[in-house]
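Q: Have a look at this prediction, sequence included:
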Amino acid sequence: MTKLFSNIKIKDLELKNRIVMAPMCMVAADEEGYAKDWHEIHYASRAIGGTGLIILEATAVESRGRIKEGDLGIWDDSHIEGLARIVQSSKALGAKVGIQLAHAGRKCEVKSEKIIAPSPIAFNDTYPTPEEMTIDDIKFVINAFKEGARRANEAGFDTIEIHGAHGYLINEFLSPLTNKRKDEYGGSIENRVRFLREITQEIKTVWPENKPIILRVSAEEYVEDGNHPEDLVEIINIVKDEGIDIIDISSGGVVPARIDVYPGYQIPFAETIKKGTNLPIIAGGLVTEPDMAEEILKNNRADFIFLGRELLRNPYWPLQAASKLNYDMEWPYSYSRAKI
C-alpha cells in the first residue's frame, strides 16, 4: 500500500489521499473580490484529477488585506454564494475543500487601500511605508478573521487555513524583522504571537469543533536575525492548544532574501516542526516526483504533500502518480467508462 494514497482522518476531515493543492493566488476575481466561473472550473479540474484536499488561494478577510486586485474576498456575506459554488462542485467530484484566510498587511499592492502593518517598515523600495496599526486596528482585523471563518463555514468548507506565512500580516507580527512594537504585541516571542493567538481564539468561537484548522507558516526567513524552524516550534507550541490541528510548512517572503531552492528544500524544516510540535504536517517545495513524495511520507518526515505549480501544469498529477506507484486508483466514472 502506498502511503501517498492512504486515507487519513483528522477530526471530521477524512481524505482519500495525502495530496494537497497548495493555495496559489490566481488574481482572477473581480475588483470587489467575487469569485467567477473560472474559479469553479479551475478547482473542479484538480478534484477530477484526484487531489485529496484543495485549499483555495489566499482570500482576503478585508479589502485592504488583498495582495493584489483580483484576489478573492471573504469580507462580506455576499462573497459566500460564489465561494459555496466552488466548494459544492469540487466536493461533488471527490475532493475535500479548504480556504486560506489571509491579510496582506504591508505587502498589499492595491493602490486604493490604506496599507497597515505592526510597524511602519516597507517591504522594499517599491512598496509604500505602511501605517503602524493601532490597538483598534488590531481588534478590527482579529474580528475580520473571525467573520471570515464564519463565512467559510457557511460556504461549506471542510477546513480553513490561517495564513501566517510569506511575510503577510500575521507573519509580520511573528517576525522580529518586521515587528518592532513596544507594546504587548511586540518584543518577546510571547508578545509577537499574541495577534495570532487572539485570531485563533476568536475563530474558534464560530468555527465548528469537528472541523480542523490549519496554520501556514514560514519556517525559515533566510536572514540571521529572523525566525528559524526552532523559533516556529516555540511559536506553534504557544498557539496549538488554542485550536490549531495541522501545520502547513512554507518559507521565505518576510524580507527580500536569497533562497536556494531545490527539490525538497523545505522538508528539513517540516521534520523539525513535526518533531517539536507533534502535529500533523503538510510539506512540499519542488516535490514533483511520486517516489519522492512517497519517501517523505513513509519516513514520517511529513503527513501530507502539497503541490503548487505542478498542479497548475498538470491537474491530473494524482492519477499519473498512482500509475507510477502501481496503485490502483479509482478513475473518474466518465473516464473509466469512456470508449477509446
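A: Thanks, I have the structure now.
Q: C-alpha only now, for contacts and for neighbours.
A: OK.
Q: hey, where'd the helices end up in the stretch 151-300 of the chain?
A: 169-174, 189-192, 194-204, 229-239, 267-277, 290-298 (DSSP state H, counting those that start in this stretch).
Q: and the shortest one, what does it pack onto?
A: Think helix 189-192. helix 169-174, helix 229-239 (3 or more C-alpha pairs under 8 Å, 6 or more residues apart in numbering; DSSP states H and E).
Q: related to what we said a few turns ago, now render the helices of the stretch 151-300 of the chain as JSON lines, adding mean neighbour count and distance to residue 141.
A: Shown next, in JSON lines, are the helices of the stretch 151-300 of the chain (neighbours: other C-alpha atoms under 10 Å; distance: least, C-alpha to C-alpha, whole Å):
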{"stretch": "helix 169-174", "mean neighbour count": "28", "distance to residue 141": "10"}
{"stretch": "helix 189-192", "mean neighbour count": "20", "distance to residue 141": "16"}
{"stretch": "helix 194-204", "mean neighbour count": "22", "distance to residue 141": "8"}
{"stretch": "helix 229-239", "mean neighbour count": "19", "distance to residue 141": "18"}
{"stretch": "helix 267-277", "mean neighbour count": "20", "distance to residue 141": "27"}
{"stretch": "helix 290-298", "mean neighbour count": "17", "distance to residue 141": "36"}
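Q: can I get the ones you listed in TSV with distance to residue 61?
A: Putting the helices of the stretch 151-300 of the chain into TSV (distance: least, C-alpha to C-alpha, whole Å) gives the following:
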stretch	distance to residue 61
helix 169-174	11
helix 189-192	21
helix 194-204	12
helix 229-239	20
helix 267-277	27
helix 290-298	33
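Q: ok, structure two:
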Amino acid sequence: MTTTLNNAAAVLGSPLKINGLEIKNRIILGPMSVLRPTPDGRPSAQSIAFLQRRAQGGVGLVIVGGSVATTQAWDESPFTPLIRFDKDEFVGDLKRLTDAVHVYGTPVFAQLFPSFGRMGVPRNGKWISAASPKSVNMGVAGLPDNIYIPGGRITPLPHEATVEDIKALEAGVVAAARRAKAAGFDGAEIAAHMSYFYSSFLSPLANQRTDQYGGSAQNRARALRDVVAAVRAEVGADYPLGIRMSVNDHLPGGQGPDGFAEVAAHIVKGGVDFISLSEANYDNMRVNVPSRSGTMLEFGEPQAFRKVLGPGVKLFLSSTPDPQQAADAIVDGHVDANMLARQMLADPDYAVKVLEGRVADINWCDHANSCMRRLILNVPVACHKNPEMGREHPDAERASLGQALAVWAAGNKPLMTIADKLARAKQKKQPSAASQ
C-alpha cells in the first residue's frame, strides 16, 4: 500500500504502545556514540544538550547509545569516552540526563551494552571473548561510502567465552538494568547487533560452539534469551524491554532473515517487547550503513520477522529516512516505528517537519559519513550538513585543526588509495607468523 505525504505524517504521528508505555509518535532517535560524555563516563552538558535538542525536535522516543553496561565493556572499548551504567555512583548523573529529556515529554530508553566481543580491544592483561574464536575482517565485503581502512583490518582473535564468562556478563547487564530504571529511564534495550558479544551467538557464521550455546537456533538464542529473562525479572513485567539484533549476515555461508527470525522467536520468550532491527555486521559495513533509504525493506527482513513473531512484538525499522517508505511499512504491518540515526544528526527537527508535512524543509543527510570517520578517529563527532551538531552546548569539546585535517584526509579517496597501497606493500614484506 502506498500512502500520500499527508497520510504518511498521520501514520508516523500516531501513538504507539510499548508494553505499559505510550509514545506520542513513531519516529525514534536511535542510539549513537556521539554524546561525548565526560572522560570518566558521566553524561556531559553536551550529552544532555544533544539529546534535548532531538526531543525538542519532536521525536517520540530517545534511545541512549554510546554506553556500557559492564566494566568489561568499558575496559575493552575501541573508542572513548562512553556513558557508564556499570556502577551505582553513576545513577545520579544518569538521572540528570533522563530528567532533562523528560522536560519535553519524551520517554528515554537505555541501551544495555554488555561487551564489544569480536570488536573489543585486549587491555590490562585481559583478552576479549565471543561465542567462538573468530575475528572480524573489516571491509572484506565493502565499506560505507567515504570510509577507508588502509591495508584492511583483522581484529584480534577472541577466546571462546566460558559459561562463567556468559553468566558474569548476564549479571552485569541485570545490574545495569536496575541502575537504568533507578535513574528514570523509561525502558531498555539489550545490544545484540553488529559484531558485538551477544551477536556472535546468533548466527552459525560466528558461532561454532558444540555446547548448549551452539548448534540449533534454540541453543544459539540461549545466551540472549537468558539475559532477557533475567533483566525482565529485575525490572518487572510492565517495564518496556527490547533487544537490538542483527537480521541478516549478508555474507557467503551466512544466515539470512528467516534464520535470524527463527532465533528471535526463541529469544522473545524471555520477555521481549520490541526488537530494533540492525543490518549485517563489521565484516560488511556497507550494508549496515547504506547510502539510500529503505534497503532493509527491500531485503525483506522486517517482513520475515513479522511473519515469525506476529504483531505482539514491536519492530523498529532502521535506515529508512524517507517518511513515505516508513509509513507504508507501518501501514502494511511490517514494522511499528521508524528509528533513525545519521539523519537525526543532519536535522534535529526531522520529526516535527515530517509530522507537520514540511518534508521539503528537511535538511537531508548526504551519506558522506564524515560523522563515522570522526567516530573511528575518536574525534568529537560533528556533521558537515548541520554546523550545530556537536555544539548543542557552548562548552562542547571541539575538534582541533589537526583532528579536522585527519578527518578530511581519512575521507579523501586518492589519498587513501595511496595509503592502502603502501600499507599492503608493507604487509607483504613482513614475515608471516608461521615463518617466524
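A: Yep, that arrived. All values derive from a computational prediction rather than experimental measurement.
Q: What would you report as the TM-score here?
A: The TM-score (TM-score structural alignment, normalised by the length of the first structure) is 0.90; 325 aligned residues with a C-alpha RMSD of 2.0 Å.
Q: hang on, the earlier thing: please identify which of the helices of the stretch 151-300 of the first structure is closest to residue 67 of the first structure.
A: helix 169-174 (10.5 Å; C-alpha to C-alpha).
Q: which residues of the second structure does the closest one align to?
A: Following TM-score structural alignment, the partner segment of helix 169-174 of the first structure in the second structure covers residues 197-202.
Q: what's the distance between the matching stretch and the middle of its chain?
A: 14 Å (C-alpha atoms, centre = their mean, to the nearest Å).
Q: same deal with stretch 202-220 of the first structure?
A: Using C-alpha atoms, centre = their mean, the offset of stretch 202-220 of the first structure from its chain centre is 10 Å.
Q: Alignment lookup: residue 237 of the second structure to the first structure.
A: Using TM-score structural alignment, residue 237 of the second structure lines up with residue 209 in the first structure.
Q: which one in the first structure is aligned with residue 211 of the second structure?
A: So, by TM-score structural alignment, residue 211 of the second structure is matched to residue 183.
Q: typed the wrong thing, it's residue 225 of the second structure
A: Match for residue 225 of the second structure (TM-score structural alignment): residue 197.
Q: Then residue 314 of the second structure?
A: Using TM-score structural alignment, residue 314 of the second structure sits opposite residue 280 in the first structure.
Q: what about that match, distance to residue 102 of the first structure?
A: Distance, residue 280 of the first structure to residue 102 of the first structure, by C-alpha to C-alpha, to the nearest Å: 21 Å.
Q: more crowded one of these two?
A: residue 102 (29 against 19; other C-alpha atoms under 10 Å).
Q: Wait, residue 195 of the second structure touches residue 281, no?
A: Yes - in terms of C-alpha atoms under 8 Å, residue 195 of the second structure counts as a neighbour of residue 281; the distance is 5.4 Å.
Q: picking up where we left off before, ok, which of the helices of the stretch 151-300 of the first structure comes nearest residue 59 of the first structure?
A: helix 169-174 (13.1 Å).
Q: Quick one: residues in contact with the closest one.
A: The contact list for helix 169-174 of the first structure (C-alpha atoms under 8 Å, 6 or more residues apart in numbering) reads 103-106, 117-118, 163-165, 178-179, 185-186, 189, 192-193, 195-196, 217-218, 254.
Q: Now with 6 Å, please.
A: With contacts defined as C-alpha atoms under 6 Å, 6 or more residues apart in numbering, helix 169-174 of the first structure is touched by 103-105, 118, 164-165, 178-179, 192-193.
Q: superposed on the second structure, where does it end up, distance-wise?
A: Helix 169-174 of the first structure, aligned to the second structure and superposed, deviates on average by 0.7 Å (mean C-alpha distance after the TM-score superposition for the first structure).
Q: Which position in the second structure pairs with residue 157 of the first structure?
A: Per TM-score structural alignment, residue 157 of the first structure is aligned with residue 185.
Q: Now for residue 195 and residue 281 of the second structure: what residues contact both?
A: By C-alpha under 6 Å, 6+ apart, no residue touches both residue 195 of the second structure and residue 281.
Q: And residue 54 of the first structure, which helix or strand is it part of?
A: strand 53-60 (DSSP states H and E).
Q: Alignment lookup: residue 130 of the second structure to the first structure.
A: So residue 130 of the second structure corresponds to residue 117, using TM-score structural alignment.
Q: Can you give me the stretch of the first structure that the helix or strand where residue 417 of the second structure lies aligns onto?
A: Using DSSP H and E, residue 417 of the second structure sits within helix 413-429. Under TM-score structural alignment, the alignment places helix 413-429 of the second structure onto no residue of the first structure.
Q: Can you give me the buried ones in that helix?
A: 416, 419-420 (16 or more other C-alpha atoms under 10 Å).
Q: Now tabulate those in TSV and tack on distance to residue 86 of the second structure.
A: Output for these, formatted as TSV (distance: C-alpha to C-alpha, whole Å):
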residue	distance to residue 86 of the second structure
416	38
419	39
420	39
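Q: circling back: looking at the helices of the stretch 151-300 of the first structure, which is nearest to residue 306 of the first structure?
A: helix 290-298 (9.3 Å).
Q: which residue numbers in the second structure go with the helix or strand following that closest one?
A: Elements were assigned by DSSP H and E; along the chain past helix 290-298 of the first structure, the next helix or strand is strand 304-307. Mapped onto the second structure using TM-score structural alignment, strand 304-307 of the first structure covers residues 337-340.
Q: Have a look at how far, on average, that stretch is from the first structure.
A: Stretch 337-340 of the second structure versus its aligned partner: 0.6 Å mean (mean C-alpha distance after the TM-score superposition for the first structure).
Q: Let me know the secondary structure of the residue mapped onto residue 47 of the second structure from the first structure.
A: Alignment note (TM-score structural alignment): residue 47 of the second structure maps to residue 39 of the first structure. State at residue 39 of the first structure, reduced to three classes by DSSP: H, G, I helix; E, B strand; the rest coil: helix.
Q: any idea how far residue 39 of the first structure lies from residue 81 of the first structure?
A: Counting by C-alpha to C-alpha, the gap from residue 39 of the first structure to residue 81 of the first structure is 13 Å.
Q: For those two, work out which one has more neighbours and name it.
A: residue 39 (21 against 14).
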